[in-house]
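Chemist: Sequence and computational prediction follow.
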Amino acid sequence: MLAGQRQSAILEMIAGSGSVRVATLVEEFGVSDMTVRRDLETLARRGLIAKVHGGATLVDGGSTEEPGFVTKSGRQAAEKEAIARHAATMVAPGSAIALSAGTTTWTLARHLVGVPGLTVVTNSIPVSDVFHQFGRPDQTVVVVGGVRTPSNALVGPVAVAALQTLNVDMLVLGVHGMSPRVGFTTPNLLEAETDLALVRAARRLVVVADHTKWGLIGISTIARLEDAGTLIVDSGLSREAREELSEHIDNLVVVEPSASGN
């Protein structure tokens, strides 16, 4: 296969799944690690992909770009499912938790609908819909009001004011990006303010983020890496990134997605 043909195939793979690992491309095309990295460098120079630790992702349109909920829900589905399954094991019956907006927390909600006596605080319309449709009668769901974002989050001063009166045992926070330099970030300024209020309302912070979030930087920081007691990621995250995150976070959990996504 010629280099141009291989690069076109790589681009199709990234477009289909949202990201790809160098090791996967080496196995797929039977070429060296160095050849794959040169291909990724070529595509990145053309502005077609974004290089990240251990692989590449779709181009990040900028620190304020925010894809819609439906668009994001189709990306890294297997990874989000594995992350959500583990996060669900950390939720005790009868506890009060908060779930931020996001497709990973929405996936988690579907694993929590059977937990007895659970109180859920959320600023996510899709998350609240899951509990409304499938939850138990002994569960309580508190939905904060606010201005609706492209990711179906409710944000702004109304949401912040409501959250300032609440206290929960644990917050499970989905993020747009994470970086050692700026921490956990979002591309929406109002959502950052609301997420910060969620962080302050919780005694414990658990962040859920698939490997494509590594190295992405949104315009506003929600929290430092050190603020997370636990970070749950998938095995697509490079070894170098894991080592760097472990320097900042006490409990880094790496989960393995199943081939079927179930």
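Modeler: Okay, I see it.

Chemist: Please count neighbours and contacts with C-alpha atoms only from this point.
Modeler: Will do.

Chemist: Helices of the stretch 1-150 of the chain, start to end?
Modeler: Remark: helices of the stretch 1-150 of the chain, listed N- to C-terminal, are 3-17, 22-29, 33-45, 69-73, 77-88, 103-112, 125-134; assignment by DSSP state H, counting those that start in this stretch.

Chemist: Which residues outside the shortest one are in contact with it?
Modeler: Here helix 69-73 makes contact (CA atoms under 8 Å, 6 or more residues apart in numbering) with 102, 103, 150, 151, 152.

Chemist: ok, and the closest non-adjacent residue to the third one?
Modeler: In space, residue 150 comes closest to residue 68 once its chain neighbours are excluded; the distance is 4.9 Å by CA to CA, 6 or more residues apart in numbering.

Chemist: take the one below as the second:
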Amino acid sequence: MLDLLATTGRLGVTETAERLGVSEATVRRDFAELARRQLVTRQHGGVVAASIAYELPYRYRSSQGDESLARIGAKVAELVRPGQVVGLNGGTTTTAVARALTAREELLAAPGLSIVTNALNIAAEAVLRQHVRCVSLGGVARPESFETTGPIAMQALEQLWLDTAVVGVTGLTVREGATCDLEDEAALIRGMIARAGEVVVVTTAAKLGTRGFASICGAAQITHLVTTRPEGEGAAAAEKQLQAMTAVGVQVHIV
């Protein structure tokens, strides 16, 4: 049940009974036991993960069910190998990546998977998975984003090594590289990149060719770019950015 809950966030009595092949009475008893252990919160007709019983910021709620983010997450999960240590900053795209990582059974087999993050919502969901070691960096939290930054987070990060840093961005161009809107957030992400063997930037095509305020890293530092197919008015400009990324050695994955 916890495995299902970590993937879906919510479970109903009837659907859980059908998926697990048990009676609804059994499901209700198990829901009650999970609630007693404070692993879930009871709601009418089912339960939600204790980690999401609070009200998520609007940007997370509005992105739930976004198929493009789910595709990005699934592709990143293919790039990660069992036993690796994966760092993730906060954001809707990296949240989708975290859910895909913790839902992929191959990654949860021994020796398991380690997730290092400054996003409280990612940590709260990942900790429900039995074979995921979850490290929350701590620091000063922003209520609008559930992300932590500052000296405490930086000091914790300096004690760790990452195999892969998965980075969500505000903007991405070949000239300016990966960017975001806040300098303290950019500083923490730069720290993740410095401690990582590979850098995977995740973003939708809408952010290609745009620039945020604070610099994260140059384009040449990016190992993989996982993005959606450019469409609409800005498609031509986004395609040029993808071609330029490939030219500087970035492995581009369009989902």
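Modeler: Sure thing, it's come through. If you're wondering where the values come from, they're calculated on a predicted model, not measured in any experiment.

Chemist: Superposing both, give me the TM-score.
Modeler: After superposition, the two chains reach a TM-score of 0.68 (TM-score structural alignment, normalised by the length of structure 2), with 186 aligned residues with a CA RMSD of 1.8 Å.

Chemist: Could you give me the PyMOL syntax to select whichever of the contacts of helix 69-73 of structure 1 are buried?
Modeler: Command for PyMOL, covering only those of the contacts of helix 69-73 of structure 1 found buried under the criterion 16 or more other CA atoms under 10 Å:
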select buried, resi 102+103+151+152
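
Chemist: one step back: now the helices of the stretch 1-150 of structure 1 as a markdown table including distance to residue 167 of structure 1?
Modeler: Conversion of the helices of the stretch 1-150 of structure 1 to a markdown table gives the following (distance: least, CA to CA, whole Å):
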| stretch | distance to residue 167 of structure 1 |
| --- | --- |
| helix 3-17 | 38 |
| helix 22-29 | 43 |
| helix 33-45 | 45 |
| helix 69-73 | 27 |
| helix 77-88 | 20 |
| helix 103-112 | 19 |
| helix 125-134 | 18 |
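
Chemist: returning to what we had before: closest one to residue 129 of structure 1 out of the contacts of helix 69-73 of structure 1, please.
Modeler: Proximity of the contacts of helix 69-73 of structure 1 to residue 129 of structure 1, judged by CA to CA, is greatest for residue 152, which lies at 11.3 Å.

Chemist: Quick check: the aligned residue for that closest one in structure 2?
Modeler: Mapped onto structure 2 by TM-score structural alignment, residue 152 of structure 1 lines up with residue 146.

Chemist: Where do the strands of the stretch 51-200 of structure 1 begin and end?
Modeler: If DSSP state E, counting those that start in this stretch is used as the criterion, the strands of the stretch 51-200 of structure 1 fall at 55-58, 96-99, 119-122, 140-143, 147-148, 154-155, 170-174, 177-179, 183-186.

Chemist: Would you check the span in structure 2 matched by the third one?
Modeler: Spelled out, it's strand 119-122 of structure 1. Aligned using TM-score structural alignment, strand 119-122 of structure 1 spans residues 114-117 in structure 2.

Chemist: For the matching stretch, give me the average deviation versus structure 1.
Modeler: Comparison of stretch 114-117 of structure 2 with structure 1 after fitting gives an average deviation of 0.7 Å (mean CA distance after the TM-score superposition for structure 1).

Chemist: contact partners of that stretch?
Modeler: Contacts to stretch 114-117 of structure 2, defined as CA under 8 Å, 6+ apart, come from residues 83-90, 123, 126, 132-137.

Chemist: quick one: contacts for the closest residue to residue 117 of structure 1 other than its chain neighbours?
Modeler: Here the nearest residue to residue 117 of structure 1 in space, its sequence neighbours aside, is residue 94; by CA to CA, 6+ apart that works out to 4.3 Å. Contacts for residue 94 of structure 1 were tallied using CA under 8 Å, 6+ apart; they are 115, 116, 117, 118, 119.

Chemist: so what's the match of residue 152 of structure 1 up against?
Modeler: When contacts are counted by CA under 8 Å, 6+ apart, residue 146 of structure 2 is found next to 90, 119, 120, 121.

Chemist: measure the aligned residue in structure 2 for the residue nearest to residue 117 of structure 1 to residue 131 of structure 2 for me?
Modeler: Aligned counterpart of residue 94 of structure 1 in structure 2: residue 83 (TM-score structural alignment). Relative to residue 131 of structure 2, residue 83 of structure 2 is positioned 10 Å away (criterion: CA to CA, to the nearest Å).

Chemist: who touches the counterpart of residue 180 of structure 1 in structure 2 in this structure?
Modeler: With TM-score structural alignment as the criterion, residue 180 of structure 1 lines up with residue 174 in structure 2. If you count contacts by CA under 8 Å, 6+ apart, residue 174 of structure 2 has them with 218, 219, 241, 244, 245.

Chemist: Would you list the buried entries among those?
Modeler: Those of those that meet the buried threshold are 219, 241, 244, 245, by 16+ other CA under 10 Å.

Chemist: Residue in structure 1 paired with the first one?
Modeler: Under the alignment defined by TM-score structural alignment, residue 219 of structure 2 is paired with residue 225 of structure 1.
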